[in-house]
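1. got a structure for you, letters missing:
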């Protein structure tokens, strides 16, 4: 697969501006909004984007079909076909951004890592950071990309399902970190999706993703390290959950930046766990 050209899994607007003309760099807009937010990310991309950026629709197009759960990770074959349609090559280096700073782009970073793609990074600060730095914005109609041949290789260590996770809740070498707001974690605020119970998994710990970002940027590596050291040991296996598998990936990227190595995302997250009665839920 691809080789890393990035200094880390997080790059600055300045770094991207200096390298964006490389033929092997592909920029992806992975903007996504919570249900109920009256914004259309694909429409916004079509009229305003980083030059050459392609829209990566992980909510509707690059997602597993035939499931009631939102934007689940598709199979390697499905992922390969979707990337081929986007004109992405197996050896390209990918920079992902979103329009909220650091919110949904880490989801796509995680998807590529779970599919064996090493050379992928998130733009710190997203579209706003690019604009605020004074770099050009493309507003013309997006160009049509030529289809390529992309080959994904699934990496199972990056993802876990509910049944497998349920066997790890009380193991000493594993910590489940929940990225939802604390009020939802403790069950004092109802879940936004109908039919989903309030609370959290037994033994899980609360680490709201909002504690890891400030003004659309990740906090410093030193601060990230402190946040993870407060809730886990350096050698523990970290499993990340959230509402529907998006902000869990903010935690996954932050953990990697902080030097953690055993990282897994629970893709179904609370949308699945909270509504399937066989999985235990507590509120204290």
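-> Ah, there it is. This structure is a prediction, so every number in the text was calculated from the model and none was measured. Residues are numbered from 1 along each chain as shown.
2. C-alpha from now on. contacts and neighbour counts both.
-> Noted.
3. ok, residue 129 - contacts?
-> Shown here is residue 129, whose contacts under the criterion C-alpha atoms under 8 Å, 6 or more residues apart in numbering are 13, 101.
4. for it, what is the enclosing helix or strand?
-> For residue 129, the host element (DSSP states H and E) is helix 126-132.
5. any idea what sits nearest residue 11, other than its immediate chain neighbours?
-> residue 123 (5.1 Å; C-alpha to C-alpha, 6 or more residues apart in numbering).
6. residue 133: neighbour count?
-> By the criterion of other C-alpha atoms under 10 Å, residue 133 has 12 neighbours.
7. got it, and the one 3 residues further on?
-> By other C-alpha under 10 Å, 12 other residues sit near residue 136.
8. pasting the second one now:
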């Protein structure tokens, strides 16, 4: 179902520059890099070195895997238990009344992943910085170096929203259903099963359609495309009157699709959290290529 647009989920560097002195505005760098690895195809690591070299004044650094993922799960970047998330969010000073601003360098979907996590656990006042640190630095705005400055802890309040999370069983039941639109956020060649990490088997969830996360951005500036252009990216899909489930490899790039759909006013959007890391590894589940 589509309600009103929410362009306010995305904030400009100019807006943030004017809000940095506000004690109720908390800024976080969520940058993670993907590193090729002969044994595991790739690995992920937090980009703390780049944060130490320069970050937006007052920002804290979030290690998405360590701070906001379930460290006991067999798959990476899985939704953590509510009490674990609340403990970490509180340690970062996040609590009701605080506006959380998220950014990343390079791939912006690390910021949208944390945006989704905070929304899942009930924090409404959370936004993404358009263009991330790349745009901030390009505009020669002030930066800090070194470790993050100490911040008073908060008291995060959990209000879990299960409608924003899709399970394997729900995705399986959605195949062939006229009530669900399943969207892959992977690149077209990965969607077709031609290249990229296969997570065990190449291809896509049957019946799913492709809206690559990268297609939602300006390739040079890494800023999001105008709202009317973003609307066109989804105009050919039956998202208006259906539940939408987004997926990718680990539920990271899928968060960019979910974020844009939320900006466009669609309020029945979920992420298949385990995504292809679970689906492709389970040979009992169907998969399509080509």
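-> Structure received. Given the structure is predicted, the values throughout are model-derived calculations rather than measurements.
9. looks like residue 41 of the first structure contacts residue 31 (just checking).
-> Yes: at 5.6 Å, residue 41 of the first structure counts as touching residue 31 under the criterion of C-alpha atoms under 8 Å.
10. of these two, who's got more company?
-> Counted by other C-alpha under 10 Å, residue 41 of the first structure and residue 31 do not tie: residue 31 has more neighbours, with 28 against 18.
11. so the alignment partner in the second structure of residue 232 of the first structure, which of the three states?
-> Applying TM-score structural alignment, one finds that residue 232 of the first structure aligns to residue 238 in the second structure. With DSSP: H, G, I helix; E, B strand; the rest coil as the basis, residue 238 of the second structure sits in coil.
12. name the element the nearest residue in space to residue 238 of the second structure that is not next to it in sequence belongs to?
-> Counting by C-alpha to C-alpha, 6+ apart, the nearest residue to residue 238 of the second structure once its immediate chain neighbours are dropped is residue 181, at 6.6 Å. Residue 181 of the second structure is part of strand 180-184 when elements are defined by DSSP H and E.
13. buried ones in that strand, by neighbour count?
-> Taking 16 or more other C-alpha atoms under 10 Å as the basis for neighbour counts, the residues of strand 180-184 of the second structure that come out buried are 180, 181, 182, 183, 184.
14. and stretch 206-223 of the second structure, by the same measure?
-> Applying a neighbour-count criterion of 16+ other C-alpha under 10 Å, the buried positions in stretch 206-223 of the second structure are 206, 208-217, 222-223.
15. save those as TSV, and put in distance to residue 135 of the second structure too.
-> Written out in TSV, the entries for those read as follows (distance: C-alpha to C-alpha, whole Å):
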residue	distance to residue 135 of the second structure
206	38
208	33
209	31
210	28
211	24
212	22
213	19
214	17
215	18
216	17
217	13
222	8
223	8
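16. are we agreed that residue 44 of the second structure is in a strand?
-> Yes: residue assignment for residue 44 of the second structure, taken from three-state DSSP, places it within a strand.
17. let's verify the residue lying closest to it once chain neighbours are set aside: helix, strand, or coil?
-> Beyond its immediate neighbours in the sequence, the residue positioned closest to residue 44 of the second structure (C-alpha to C-alpha, 6+ apart) is residue 34, lying 4.6 Å away. Of the three states, residue 34 of the second structure takes strand under three-state DSSP.
18. got the contact list for the equivalent of residue 229 of the second structure over in the first structure?
-> Residue 229 of the second structure maps onto residue 223 of the first structure when the alignment is built from TM-score structural alignment. The neighbourhood of residue 223 of the first structure, defined by C-alpha under 8 Å, 6+ apart, contains no residues.
19. quick one: residue 223 of the first structure from residue 230 of the first structure, how far?
-> Note on residue 223 of the first structure: its distance to residue 230 of the first structure, by C-alpha to C-alpha, to the nearest Å, is 11 Å.
20. count the residues that sit near whatever residue of the second structure lines up with residue 259 of the first structure.
-> In the superposition onto the second structure, residue 259 of the first structure corresponds to residue 265 when matched by TM-score structural alignment. Counted with other C-alpha under 10 Å, residues neighbouring residue 265 of the second structure total 17.
21. what residue of the first structure matches up with residue 48 of the second structure?
-> In the first structure, the residue paired with residue 48 of the second structure according to TM-score structural alignment is residue 42.
22. could you tell me how many residues sit around the nearest residue to that match once chain neighbours are set aside?
-> Closest residue to residue 42 of the first structure apart from its sequence neighbours, by C-alpha to C-alpha, 6+ apart: residue 55 at 6.7 Å. Other residues within reach of residue 55 of the first structure by the criterion other C-alpha under 10 Å amount to 23.
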